[in-house]
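> sequence-free structure coming up:
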């Protein structure tokens, strides 16, 4: 049966729709030059619109249904998650780009399994921690099994290699564990083990360590490791208060790599200025606040953890993406949810 929707649900849908519209607007501009080089200036906008259709259809289906039936799908979707993450490493289906195997190629379309995996893992953790809520004082019977599943998924994502998505999964999972009521001592023990391992993983891989060190002073290595950060800062600074105008960006003319994906916020700030970029930041702030409000008002433990996980995922990813393009964080490969080009962003 369809559920009765409260004003918070309607507001969440409205904020999400506004972010998607902002995304379409900026994707149409940021990808224009790249599309023209392939024979059609609106190539990427058309592609994004086609990708929006199934996303909108799924949204309407979920809107009319109770979220509780998702709990029954948690284990099948978890198995699908590990299947997809494993197939990435196969010769026939896994696609390699920039020395990373993050894509599954299924003939007419390809996608990054780590994107739906993030949602499926949250669904599993919410369902698992709800069942174990009376055993959380015991590490082996409480946190242990779901933590093992989370770490196994993180390991497969890390091996692609995709450290930023692995870190996002870890942080989101920890938020779910904390809200579920896992004892602080168990969470701290996990952090004491895993954080040093993450630092070591960065240090042992030269390109990752170069990203970390270049972030401290990107201007010092502006022609190499700090190039993207410097070009992003130039784009944002050029926008000033009101922007240079939609479609008038200079940085999208092949100066700024990934202008329509990971660094789309830079183009938005350049063309629409501080006013446009602050509008998007406020929309994400509203999305997070409404998500937290939904979680706090939910009396069902599964629903509360599910809302917490999804809100944390989108909120953390948006914060990291905007932090990267403003040179507050080291460069990652995380797109801006609902705004960046790509079906998985929608």
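Good, I have the coordinates. These figures come from a predicted structure and were not determined experimentally.

> CA only for contacts and neighbour counts going forward, please
Fine.

> report how many residues lie close to the closest residue to residue 297 other than its chain neighbours.
With CA to CA, 6 or more residues apart in numbering as the criterion, residue 297 has its nearest non-adjacent residue at 8.0 Å, and that residue is residue 304. By the other CA atoms under 10 Å criterion, the neighbourhood of residue 304 contains 23 residues.

> what about the helices in the chain?
For the chain, the helices defined by DSSP state H cover 7-30, 32-37, 43-63, 74-87, 114-131, 144-158, 163-180, 184-204, 206-216, 227-239, 264-297, 301-325.

> which of the ones you listed sits closest to residue 98?
Among those, helix 206-216 comes nearest to residue 98, with 12.1 Å by CA to CA.

> output the contacting helices and strands for the closest one.
The contact analysis (3 or more CA pairs under 8 Å, 6 or more residues apart in numbering; DSSP states H and E) places helix 206-216 against helix 184-204.

> show me what the helix it packs on is packed against.
helix 163-180, helix 206-216.

> just name the most buried of those helices.
Greatest average neighbour count among those goes to helix 163-180 (a mean of 20), per mean count of other CA atoms under 10 Å.

> what sits against the closest residue to residue 11 other than its chain neighbours?
Closest residue in space to residue 11, ignoring its immediate chain neighbours: residue 290 at 7.7 Å, by CA to CA, 6+ apart. When contacts are counted by CA atoms under 8 Å, 6 or more residues apart in numbering, residue 290 touches 8, 11, 12.

> now, of those, which are buried?
For the contacts of residue 290, a neighbour count by 16 or more other CA atoms under 10 Å gives the buried set as residue 12.

> can you add distance to residue 85 and give the contacts of residue 290 back as CSV?
Output for the contacts of residue 290, formatted as CSV (distance: CA to CA, whole Å):
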residue, distance to residue 85
8, 35
11, 34
12, 30
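
> let's bring in a second one:
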């Protein structure tokens, strides 16, 4: 029990497989750096608007503690047990997504949260690790499953993505859809089927952009933010100024100028810009090396997986954690249009912290089961 209540303390880690221990400490390092950067990025906003500079970091720590407990619990729970409850949890969170579209709390024009007391629950964020698990279940058994089962879960996945898209949250819907698509690809689903699904997904994305003025403006301003620096291009322009101001070594922790009410939402979507200004080019390279190290260890875990389902779970966790991080960085540097995706374990948001630590724990669990003799008894897909 002590190892759960004090998440950093876990005497059994010495018995873990080497890759499991490495990904464990890399995740904790990632979280620690993220908390330090969030404290710096959010302090002016909290102090000016809420009268408490520590407001955001305090709430993030409130979420991080149960997140670390969840991290330890999942690391110690067999995938077989987690997979048994996954279909039910996916359906519950799907219902919560639908409820969010009806009764949800609207913030900045998006209706993505359910109010629970003083906390906001974001089902579209919490569902990510369970999409990985359910996607691994379906696509690892695809060629052995009945047509009815395939159709049922494909419809559920489509409805989940549609519900997220209606919030509107095109970026999150696209990320979830791409992750499921790549899990299916790793499960060796036929290219023809994957191509049809990809075409449908791209078409829906284009339609959403055409009919959603806010999304269209984001795409248009991305081409040249300086053309309308006082309008739609303001956010990206301020982000680029922050990154450029960092120079080689940065201005130092806490000394970003752009976070002083020039750069909007600097503690969520554009937190990387604050990091780049305070830690400079060298700090950015170090952060990218950390993320790439995490990804490399994750790929090694996936390669060593002894079952298809374990490999798909590892792949899905890597795609969500690393893919979302790189997209967030690409947005802040102007390589991608503004998406609204947070930086895992950096950006403010308790739901994101819970989902990210859950995903990292799944990767640890795959590493442990692949190297400590615990195998899932799932039928292997035929090779075709």
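That came through fine. All of these numbers come straight from a predicted model, not from anything done at the bench.

> scan the first structure for its longest strand.
The longest strand of the first structure (DSSP state E) is strand 100-106.

> matching residues in the second structure for that strand?
Residues 110-116 of the second structure are the counterpart of strand 100-106 of the first structure, counting by TM-score structural alignment.

> list the contacts of the counterpart of residue 281 of the first structure in the second structure.
Under the alignment defined by TM-score structural alignment, residue 281 of the first structure corresponds to residue 288 in the second structure. Contact analysis of residue 288 of the second structure by CA under 8 Å, 6+ apart lists nothing.

> wait, the residue nearest to residue 297 of the first structure sits on residue 295?
Yes: here residue 304 of the first structure reaches residue 295: they are 4.5 Å apart, a contact under CA atoms under 8 Å.

> buried set for the match of strand 100-106 of the first structure?
111, 112, 113, 114.

> which residues touch that stretch?
97, 99-101, 103-106, 120-124, 164, 167-169.

> among those, which are located in strands?
Among those, the members falling in strands (DSSP E) are 105, 106, 120, 121.

> and the residues you listed, which is closest to residue 3 of the second structure?
residue 121 (26.6 Å).

> just give me the neighbour total for the closest one.
Neighbour count of residue 121 of the second structure, defined by other CA under 10 Å: 21.

> tell me how far residue 335 of the second structure lies from residue 3 of the second structure.
Separation of residue 335 of the second structure from residue 3 of the second structure (CA to CA, to the nearest Å) stands at 42 Å.

> actually residue 223 of the second structure, not the one I typed
Taking CA to CA, one finds residue 223 of the second structure at 50 Å from residue 3 of the second structure.

> returning to that earlier point: just the closest of the buried residues of stretch 110-116 of the second structure to residue 269 of the second structure, please.
Taking those together and measuring to residue 269 of the second structure by CA to CA, the closest member is residue 112, at 15.2 Å.

> residue 339 is in contact with residue 23 of the first structure, correct?
Yes: contact criterion CA under 8 Å: residue 23 of the first structure and residue 339 qualify, at 3.8 Å.

> residue 338 of the second structure -> the first structure?
By TM-score structural alignment, residue 338 of the second structure lines up with residue 331.

> surely that match and residue 211 touch.
Yes: counting by CA under 8 Å, residue 211 is a contact partner of residue 331 of the first structure at 6.3 Å.

> for burial, what's the neighbour tally of the alignment partner in the first structure of residue 233 of the second structure?
Mapped onto the first structure by TM-score structural alignment, residue 233 of the second structure lines up with residue 226. Residues lying near residue 226 of the first structure (other CA under 10 Å) number 24.

> same deal with residue 31 of the first structure?
24.

> can you give me the distance of it to residue 43 of the first structure?
Residue 31 of the first structure is 8 Å from residue 43 of the first structure, by CA to CA.

> likewise for residue 191 of the first structure?
From residue 191 of the first structure to residue 43 of the first structure the distance is 44 Å (CA to CA).

> and these two? Which one has more around it.
residue 43 (16 against 13).

> is the more buried one in contact with residue 37, as I believe?
No: counting by CA under 8 Å, residue 43 of the first structure does not reach residue 37; the two are 10.0 Å apart.

> what do we get in the second structure for the residue nearest to residue 11 of the first structure?
Match for residue 290 of the first structure (TM-score structural alignment): residue 297.

> ditto for residue 261 of the first structure
Under TM-score structural alignment, residue 261 of the first structure pairs with residue 268 in the second structure.

> and its match, how far is that from residue 38 of the second structure?
8 Å.

> what's the overlap in contacts for those two?
Common contacts of residue 268 of the second structure and residue 38, defined by CA under 8 Å, 6+ apart, comprise 346, 347, 348.

> contacts only, for the second one.
Residue 347 of the second structure sits next to 34, 38, 267, 268, 269, 271 when contact means CA under 8 Å, 6+ apart.

> which of these sit farthest apart?
34 and 269 (13.0 Å).

> find me the equivalent region of stretch 313-323 of the second structure in the first structure.
With TM-score structural alignment as the criterion, stretch 313-323 of the second structure aligns to 306-316.

> which residues touch the matching stretch?
118-119, 122-123, 126, 168-169, 172-173, 175-176, 179, 284, 287-288, 291-292, 294-295, 337.

> mind running it again at 6 Å?
122, 126, 172, 176, 288, 291, 295 (CA atoms under 6 Å, 6 or more residues apart in numbering).

> farthest-separated two in those?
Among those, 126 and 288 lie farthest apart (CA to CA), at 18.2 Å.

> which of the two has more residues huddled nearby?
For residue 126 of the first structure versus residue 288, neighbours defined as other CA under 10 Å are more numerous around residue 126 (27 against 22).

> what residue of the second structure matches up with the more buried one?
So residue 126 of the first structure corresponds to residue 136, using TM-score structural alignment.

> ditto for residue 167 of the first structure
Counting by TM-score structural alignment, residue 167 of the first structure lines up with residue 174 in the second structure.
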